[in-house]
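Visitor: quick one, structure for this:
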Amino acid sequence: MDSVLQLGPLVLPWALIILLVGWQLGHWVHERLARRSGLTPGPHAWRLTLAALLAARLGFVLQYRAEYGAAPWSVLDIRDGGWQPWAGLAAALLYVGLLWLRRSPWRQPALAGVAVFATIWLAGLALLQAMAPQRPTELPDWRGVALDARSVALPELRGQSVVINLWASWCPPCRREMPVLLQASRAHPEVRFLWINQGEPPETALRYASQQGLPAADVLLDTASQLGRDLDSKALPTTLFYDAQGRLQAVRAGELSAATLAQHLGRITASGTARQASK
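Guide: A predicted model of the protein is given here:
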């Protein structure tokens, strides 16, 4: 199963769909048990949901407070996918615990709703992981031509961490995340950043890359979108993170913020540090 559901131009992550289904069923169980107990519809389901969402976002923001501190407004832009799910679940359980301490008549419906949600969410993520397509776990055997006319073969980049960004100039999220990637490439010279254009004519990619100030040696052309197919990538932008051994450590389908990019960069740099320490 792909990590995203594509409906024409609309791309939805399956993880988000599972979360929404779990919430809907948990809310339904909560309300049904409340009615059975003779309770009129109350605000607890929405308050609990809001508390969990705020805690999940706040947990992630605090973890990457330096990145969000540089652009405070980006805290509100949840398109970056920056959540700390265990913080959200802890907040939901804390809310239910307070209802029990107060002997609220809503405590059992609230606990049942959280239990149903958690079960569906965890089971759905496990199923998604088990059915995930087998992407190549190492740098793919692909060669492209950069805008400076040099040939770049991905397998030859082993020895340093590599970030591959699949993009197109017509893609709004690709354009929004471009400055974040460019800034990170300057801040992390030990990591090789590659922007691989998907399916556009060379002149289009060259014009946009020049406008953005992207390094010509790191912008590659894939006019047939062959690499995207090899990597089973159906959404743009998609960013792949490889450690210094050429092993895939993380994939992000969708827009990156400075914080979510730092999160994934930490995986490949930590992987390299751990292997160096073990030698």
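
Visitor: rest of the way, CA atoms for contacts and neighbours
Guide: Fine.

Visitor: residue 227: neighbouring residues, count only.
Guide: Neighbour count of residue 227, defined by other Cα atoms under 10 Å: 20.

Visitor: second input sequence below; structure requested for side-by-side comparison:
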Amino acid sequence: MTDRYAVFGQPIGHSKSPRIHQFFAGQTGQQLSYTAEEVAPEQFVGSVKAFFAQGGLGLNCTVPLKELAFAFADTKTIRAQRAKAVNTLKLEADGSVLGDNTDGCGLVTDLLDNHAFNLKGSRILLLGAGGASRGIIAPLLGYSPQTVVIANRTVEKAVELAAEFQDIGVISGCGYADLGGQAFDIILNATSASLSGELPPLPQGVLATQGVCYDLAYGDQPTAFVRWGRENGAFYSLDGLGMLVEQAAAAFYLWRGVRPSTHALIELLNAERGMS
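Guide: Predicted coordinates for the structure are as follows:
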């Protein structure tokens, strides 16, 4: 019987995850199936229980299910506990369910290994104080940046989120209007607004010379934030496709004990959408 895996989300039709995991399976000689299934939040618990009861071994959970997956997991990795969100569930041998969050490690692997960024001593601006931000802060702080500043439309949310991580690094929260006069080496967009063509109100000069822009979202066309980075002289302005592939590779390793190579797949997916 083929080992079964899936991604749950809403919406899920655009997901590249089935293709990514089938690529990894072929590359590493693993026999498995991986499907994408539309699951609404109110269906989540029943759907997960049914999936595992019917022989499923592991799940990815995307928006808006990551907090529900966190609540569902019997045990959580340290990085999932920090993120308070889970994107990967694994059925353990004893029948319990382990929850992990591979988003942050996926991001830093893409930044460090695929693009040779240096996070140590860098000034990082993180746009947005929602779940996407929460999942990446601890991994970023683990590489000793000079500072991480979270900017958000609701200032209180940014300040509260920063306070949760002040034990592991230099981090603060503010509103967009408070960014004037500051310049950042790396600006990470963790808002969903970029996909709808909207952007946070960023002041002139917020991107340092030779600075880098990175949108956690991705699309077949450059996102609004990727375009903003290019228009404002970013040395690189990238989207989150590499993060998507790297977080999937970390989940695949958790499930299968085999670490796939990601470079060929990232090149293939970029070539297909006409991005180098």
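
Visitor: could you get me the TM-score between them?
Guide: The TM-score (TM-score structural alignment, normalised by the length of structure 2) is 0.27; 123 aligned residues with a Cα RMSD of 5.9 Å.

Visitor: which ones are touching residue 29 of structure 1?
Guide: Contacts for residue 29 of structure 1 were tallied using Cα atoms under 8 Å, 6 or more residues apart in numbering; they are 109, 112, 113, 116.

Visitor: which residues does the last one contact?
Guide: Pointing back at residue 116 of structure 1 there. Taking Cα under 8 Å, 6+ apart as the criterion, residue 116 of structure 1 is in contact with 22, 25, 26, 29.

Visitor: so it is in which element?
Guide: Counting by DSSP states H and E, the element that carries residue 116 of structure 1 is helix 107-130.

Visitor: ok, residue 179 of structure 1 - contacts?
Guide: Neighbouring residues of residue 179 of structure 1 by Cα under 8 Å, 6+ apart: residue 212.

Visitor: and the next helix or strand past the helix or strand that it is a member of?
Guide: Element membership for residue 179 of structure 1, per DSSP H and E: helix 172-187. Next helix or strand after helix 172-187 of structure 1 toward the C-terminus (DSSP H and E): strand 191-198.

Visitor: that next one vs helix 172-187, what angle?
Guide: Between the axes of strand 191-198 of structure 1 and helix 172-187, defined by axes from the mean of the first three to the mean of the last three Cα atoms, to 10 degrees, the angle is 160 degrees.

Visitor: buried set for the helix or strand following strand 191-198 of structure 1?
Guide: Note on strand 191-198 of structure 1: by DSSP H and E, the next helix or strand toward the C-terminus is helix 202-212. Neighbour counts over helix 202-212 of structure 1 (16 or more other Cα atoms under 10 Å) mark 205, 206, 209 as buried.

Visitor: now for helix 202-212 of structure 1, which elements pack on it?
Guide: Applying 3 or more Cα pairs under 8 Å, 6 or more residues apart in numbering; DSSP states H and E, one finds that helix 202-212 of structure 1 contacts strand 219-222.

Visitor: which other helices and strands does the strand it packs on contact?
Guide: strand 143-146, strand 191-198, helix 202-212.

Visitor: can you list the residues that contact that strand?
Guide: Looking at strand 219-222 of structure 1 with Cα under 8 Å, 6+ apart, the contacting residues turn out to be 144-147, 152, 194-200, 202, 205, 209.

Visitor: try 7 Å this time
Guide: 144, 145, 146, 147, 194, 195, 196, 197, 198, 199, 202 (Cα atoms under 7 Å, 6 or more residues apart in numbering).

Visitor: now do the contacts for the last one.
Guide: Neighbouring residues of residue 202 of structure 1 by Cα under 7 Å, 6+ apart: residue 221.
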